[in-house]
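>>> Provided below are the primary sequence and the corresponding predicted coordinates.
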Amino acid sequence: MQDWNVILVDDEEEFVSTLAERLRLRGIPVRVTTDGEEALRMMETDPPQVVVLDVLMPGLGGLEVLKRIQADYPEVKVILLTGQGSTWDGIQGMRMGVFDYLMKPLNIDDLIGKIREAVGGG
């Protein structure tokens, strides 16, 4: 897992920092941002294998970030995170070609499984 390169993008600071800590404790290195624009800037210098991306964010929303990732980094896999009220956005994301989507609250093992699948580790 050490060679994995993952970016977490979610505007809920406490959620994303806790999630990052839980992933790091399981040996998954992650970079974190609470802003879609910042995520795109992070990708310019070191594109990840996987972006875990919240759909509903202020400013540049998740689906717009997804469009830009797909245009500029088509090899990057995106896993969308949706809340209870944004299931439609997850379905829309699937139609747009995301790798997968998960509902919040997350099961950490489900997320790790999706990341593993996305990086080709079965």
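Perfect, thanks for sending it. Residues are numbered from 1 along each chain as shown.

>>> contacts and neighbour counts: CA atoms only from here.
Noted.

>>> wait, doesn't Pro105 sit right on Gly83?
Yes: with contact defined as Cα atoms under 8 Å, Pro105 reaches Gly83; the gap is 7.4 Å.

>>> ok, now which ones touch the residue positioned nearest the centre of the chain?
Closest residue to the average C-alpha location of the chain: Val52 at 0.8 Å, with Cα atoms, centre = their mean. Shown in contact with Val52 (Cα atoms under 8 Å, 6 or more residues apart in numbering): Val6, Ile7, Leu8, Val9, Val78, Ile79, Leu80, Leu81.

>>> With Ala39 instead?
Counted by Cα under 8 Å, 6+ apart, Ala39 has contacts Ile7, Val9, Thr33.

>>> Please name the nearest non-neighbouring residue to the last one.
Read that as Thr33. Leaving aside its sequence neighbours, Thr33 sits nearest to Val9 (Cα to Cα, 6 or more residues apart in numbering; 5.1 Å).

>>> Included below, for side-by-side comparison, is a second structure:
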Amino acid sequence: MSQIKVMLIDDELEFTSIFSERLILRNFDVIAVNKVEDAFTKLRETLPDVILLDLKMPGMNGIEMLKIMRRFDPTIEIIIITGHALGLDKEEAVSMGAFDRLLKPLDINEVIKTIEQAYKKKNLEQRFLKNNTL
């Protein structure tokens, strides 16, 4: 499997620093951002395969960001991360276009498994679209 490009978007500097390092050590290509405006700039520059998106961001909530990112590139898989179990359940997140919703504190093995599943789904969808447009 090729290196998966992951964008981690969370306003908690310490969290993004530590968690992105943990993902890098597991051979992921990680772009970490802490501000909404930086997230959209990096999205245009790097086109990640999977996004880990915090639900609560200053200036714009994760659901609004998810909708904009989906319009920008519907093939990017977005995993909502939140520390608030009551804020958004998995079914709600998926119905809004997320691949999944994970609760903080994040379990690295669960995150890796979810990222890999999202990446496989993205690749299958891209191959399907490619085969049906030929």
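Good, I have the coordinates. This one's a predicted model, so the numbers in the text were calculated from it and none came from an experiment.

>>> sorry, back to before: from the contacts of Val52 of the first structure, which is closest to Ser17 of the first structure?
Distance ranking of the contacts of Val52 of the first structure against Ser17 of the first structure, using Cα to Cα, places Leu8 first at 9.1 Å.

>>> Could you check how far the closest one is from Glu21 of the first structure?
Distance of Leu8 of the first structure to Glu21 of the first structure, computed by Cα to Cα, to the nearest Å: 11 Å.

>>> Check Val119 of the first structure too.
Distance of Val119 of the first structure to Glu21 of the first structure, computed by Cα to Cα: 20 Å.

>>> neighbour-wise, which of the two wins?
Val119 (18 against 15; other Cα atoms under 10 Å).

>>> need the contact list for the more buried one.
Trp4, Gln49, Val50, Lys77.

>>> ok, which stretches of the first structure are strands?
6-9, 30-33, 50-54, 77-82, 100-103 (DSSP state E).

>>> okay, these in CSV with distance to Val16 of the first structure next?
Converted to CSV, those look like this (distance: least, Cα to Cα, whole Å):
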stretch, distance to Val16 of the first structure
strand 6-9, 7
strand 30-33, 7
strand 50-54, 10
strand 77-82, 11
strand 100-103, 14
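
>>> Minimum distance to Glu44 of the first structure: which of those has it?
strand 6-9 (12.4 Å).

>>> Mean per-residue distance, that closest one versus the second structure.
Here the mean offset of strand 6-9 of the first structure against the second structure after fitting is 0.3 Å, by mean Cα distance after the TM-score superposition for the first structure.
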